[in-house]
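S.K.: Predicted structure and sequence below. I'll ask about it afterward.
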Amino acid sequence: MTLPHQTVACTLTPSHASYVGCRVPGVESDVESDVEVVHLQDTLSQVMNVIISLSPPFSLDVCTSLTLRHPVPGDEEIKVAVKVIPNAQARYTLLYCHGNAEDISDCTSLAIYLRDELNVQVVLFDYEGFGQSTGDANEVTLYRDVRKVMEYIVSDLGVSVSDVVCMGRSIGTAPASLIAHEYPEIAGLIMQSPLASAYRVAAKLSPLGAKSLPFDQFRNDIRLSQVSCPTLLIHGTEDEIIAFRNAELLYDRLKQRSDEWLQERDSSPTIEREDSAPTSCMSMGASSSSCARQARPTPVYRSVPTLAVTPLWLKGAHHNDIEARHFRVFLERLSLFLETELGDVHVSPAIPPVPPVEDVFAEIERERI
């Protein structure tokens, strides 16, 4: 089945293609059902570029970036630019929600690094009013856009929800946590420099700001109290835009949620121990204190389900320099999360206490010296 093309034009350069109209002349397309797909490979970055239309009739045409069109009643058609960094060998697809004052072009290099280093497929998109996307940005449109992109990942890229990891940075943690809340079966959630809520950021977590207010927005604190997937928090201790206290508050909420989640599953952490005290300890005449010392084994944690994986607190890091100053540690923590902490069973201590950041990153400080 072949669908008729609309009038389309693309202007191409060696490194990108820019959307002008709607059809790529002379390019054959593969069609499934009522969805038309054309693939255009970028010769330099090898990035898949497509445009998708969600306005009736539903059709998919090709150009530089994936564009979601979802008309608002009475408004003009809205386009949201999306770019897929493909990886045919990847198990997980990383849905990346960028921060404020950023767009796809700012994130593409990082996305390619993440694809290559973590062996993931990455999907980037611009919120309405950002980059090449049209419309206006606000909390409602942010959520509308990420929902449409998630639908595209599942319905058109054919990715199972359980193979999606949602990652957000700064304000992007709000749409990321929304997807984790609305799709409880996703593999995991990564929140980099997250805000607890908009008012908590504005109020710098003053006594008033710590309260729940009816007009507050971007309520990551509420959604982390309801998630059902492993969640990794990353934050710099010297963040001057979103105070580190936001991440600490979210981690507290996440630990509470993890305890509730374990109870809902009628599950409890399983601890296998390397040594055990002799069952005849007391009967052999040993004192209770010496018996207790013998019975104090070194715990080996295995098969421990938890939502609150050990966070990455970066000593001295600010809001916008985590990748620049701590990229190796950043990548290693992401890799550990993807390789060992996702799925139904996580090989990690059951909600371990977070060690002081000065201990965790003493090695980094020594390297810098």
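M.R.: Nice, thanks for sending it over. Residues are numbered from 1 along each chain as shown.
S.K.: Going by C-alpha atoms from here, please, whenever you check contacts or count neighbours.
M.R.: Will do.
S.K.: Do you have the helices of the stretch 201-350 of the chain handy? List them.
M.R.: 220-224, 244-264, 288-294, 322-340 (DSSP state H, counting those that start in this stretch).
S.K.: Dump those to TSV, plus mean neighbour count.
M.R.: Listed next are the helices of the stretch 201-350 of the chain as TSV, based on neighbours: other CA atoms under 10 Å:
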stretch	mean neighbour count
helix 220-224	23
helix 244-264	19
helix 288-294	13
helix 322-340	15
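S.K.: Tell me which of those sits nearest to residue 96.
M.R.: helix 322-340 (13.3 Å; CA to CA).
S.K.: Contacts for the helix or strand just after the closest one, please.
M.R.: Counting by DSSP states H and E, the element after helix 322-340 in chain order, helix or strand, is helix 357-360. By CA atoms under 8 Å, 6 or more residues apart in numbering, the residues outside helix 357-360 that reach it are 313, 314, 315.
S.K.: So which of those residues are in strands?
M.R.: Per DSSP state E, strands hold the following members of those: 313, 314.
S.K.: between the contacts of helix 357-360, which is closest to residue 366?
M.R.: residue 315 (12.8 Å).
S.K.: hang on, isn't that closest one packed against residue 236?
M.R.: Yes: counting by CA atoms under 8 Å, residue 236 is a contact partner of residue 315 at 6.1 Å.
S.K.: Tell me the helix or strand right after the helix or strand hosting residue 52.
M.R.: For residue 52, the host element (DSSP H and E) is strand 51-53. Next helix or strand after strand 51-53 toward the C-terminus (DSSP H and E): strand 59-61.
S.K.: what helices or strands is the helix or strand following that following strand leaning on?
M.R.: Remark: after strand 59-61, the chain's next helix or strand is strand 66-69, criterion DSSP H and E. Under the contact definition 3 or more CA pairs under 8 Å, 6 or more residues apart in numbering; DSSP states H and E, strand 66-69 sits against strand 51-53, strand 79-85.
S.K.: Presented hereafter is structure B, for comparison with structure A:
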Amino acid sequence: MGAVTSSMAAKFAFFPPNPPSYEVVVEESTGKATMSGVSARENVDVLKLMTRRGNSIVAVYIRNPSAALTLLYSHGNAADLGQMYDLFCELSLHLRVNLLGYDYSGYGQSSGKPSEQNTYADIEAAYKCLIENYGAKEEDIILYGQSVGSGPTTDLATRLPNLRAVILHSPILSGLRVMYPVKRTYWFDIYKNIDKIPLVNCPVLVIHGTADDVVDCSHGKQLWEHCKQKYEPLWVKGGNHCDLELYPQYIKHLKKFIAAIEKSSRQNSGLGSISDQLDKPRTSTDFREKPRSSMDQRENSRRSVDFKEKPRASTDHKEKSRTADKRDKSRKSVDCPDRPCNGAELPEKARNSIDRFGEMVRSVGLCNIDCFRPTATHA
């Protein structure tokens, strides 16, 4: 039963580009691996990493000589490294970070088949590569998870107590909750982020579009509500699921976050070996469980941000009877996605951002990046 459910979940959740957008070519003279279809850069390494589940995954590591931090990027669905390559290079340049991006098992030129458990092994292999091959430290690594990539990102973050920070871009509460407004956590669900996010000890930035028609903005809001260390979120007015990089406030807010993280005091190390950290058992939400109430339902003391609940006087942004203290502009608002976050500009429509960022992203073809693509046959 478990194997059948896992197979069904994989078919429902994963849409690797077919055919892949790139090939890996090994130069005979140097033995160095390169990617076809993308511009060669001196500061980029193309890697093949073995996972603990026996798959060989492709990764790219981008160096920035000014970097103090390293971004480990888990991309969204229906994309691979060939489509994400230019975006990764631009993020490394403008955020002044080293960046490692990787393809999940079954994506691009990575071997194996896509599955929840394989993605956990994939991100572990990428993390080990950063530590063992590039000398990165846990306290200098930021995990970035986009859409379905928020699953392996959140899972790994729960097992790294000294992680510097986490960025969740259009994240999901869980796989099942993308399709159905369930309020319970079932054992056959995948990527149970809503149950794991309270276990993440580092600062978390959540970015979500208010007009996301694939993963509703309420997913990002509920995850932000359950974070231990909340950073000012970015609710992109009018932003959909695949176009947030086109909005100027996207890169501006990321720069602001990176700058704040760089200035923050480092946590004490006291770390065990890398294998010890990754071998820590996950929460029981990864495995077969009896249906139970999820954390967003059990914790009555937390304020709900579910759009389907009845408006509450303390949270509904349409409520006209707010008191003066609730109109205080210095307060962060979670339930007013139509308002700027602490002065961030929210344009009426997407346009080119600073530093040629919007123009570059459009050349990547955002319509093909990170679409959860529900089909007519999944229901």
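M.R.: That came through, no problem. In this text the structure is predicted, and so the values were computed from the model without any measurement.
S.K.: Residue 315 and residue 236 of structure 1: who's more crowded?
M.R.: residue 236 (25 against 21; other CA atoms under 10 Å).
S.K.: quick one: contacts for the more buried one?
M.R.: 193, 244, 313, 314, 315, 316, 317, 318, 319, 322.
S.K.: Which member of the residues you listed is positioned nearest residue 123 of structure 1?
M.R.: Of the contacts of residue 236 of structure 1, the one sitting nearest to residue 123 of structure 1 (CA to CA) turns out to be residue 193, at 19.6 Å.
S.K.: Tell me which residue of structure 2 matches up with the closest one.
M.R.: Using TM-score structural alignment, the partner of residue 193 of structure 1 in structure 2 is residue 170.
S.K.: Report the contact partners of residue 239 of structure 2.
M.R.: Counting by CA under 8 Å, 6+ apart, residue 239 of structure 2 has contacts 208, 209, 210, 211, 212, 247, 350.
S.K.: what do we get in structure 1 for it?
M.R.: With the correspondence set by TM-score structural alignment, residue 239 of structure 2 lines up against residue 317 in structure 1.
S.K.: thinking again about what came up before, now render the helices of the stretch 201-350 of structure 1 as TSV, adding distance to residue 151 of structure 1.
M.R.: Shown next, in TSV, are these (distance: least, CA to CA, whole Å):
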stretch	distance to residue 151 of structure 1
helix 220-224	20
helix 244-264	26
helix 288-294	56
helix 322-340	22
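S.K.: Out of those helices, flag the one nearest residue 159 of structure 1.
M.R.: helix 322-340 (16.4 Å).
S.K.: Please tell me which one of the contacts of residue 239 of structure 2 counts the most neighbours.
M.R.: residue 208 (31 neighbours).
S.K.: Now the aligned residue in structure 1 for that residue: closest residue in space, sequence neighbours ignored.
M.R.: For residue 208 of structure 2, the aligned position in structure 1 is occupied by residue 235, per TM-score structural alignment. In space, and not counting its chain neighbours, residue 235 of structure 1 is closest to residue 193: 4.6 Å by CA to CA, 6 or more residues apart in numbering.
S.K.: ok, residue 152 of structure 1 - contacts?
M.R.: Residue 152 of structure 1 neighbours (CA under 8 Å, 6+ apart): none.
S.K.: From residue 79 of structure 2, how far out is the counterpart of it in structure 2?
M.R.: Mapped onto structure 2 by TM-score structural alignment, residue 152 of structure 1 lines up with residue 129. Plainly put, residue 129 of structure 2 is 22 Å away from residue 79 of structure 2 if you go by CA to CA, to the nearest Å.
S.K.: Could you do residue 148 of structure 2 as well?
M.R.: Residue 148 of structure 2 is 11 Å from residue 79 of structure 2, by CA to CA.
S.K.: if you count what's nearby, which of these two comes out ahead?
M.R.: Using other CA under 10 Å, the more surrounded residue of residue 148 of structure 2 and residue 79 is residue 148, with 29 against 25.
S.K.: The more buried one matches what in structure 1?
M.R.: With TM-score structural alignment as the criterion, residue 148 of structure 2 matches residue 171.
S.K.: And residue 94 of structure 2, by the same measure?
M.R.: Checking TM-score structural alignment: residue 94 of structure 2 goes with residue 117.
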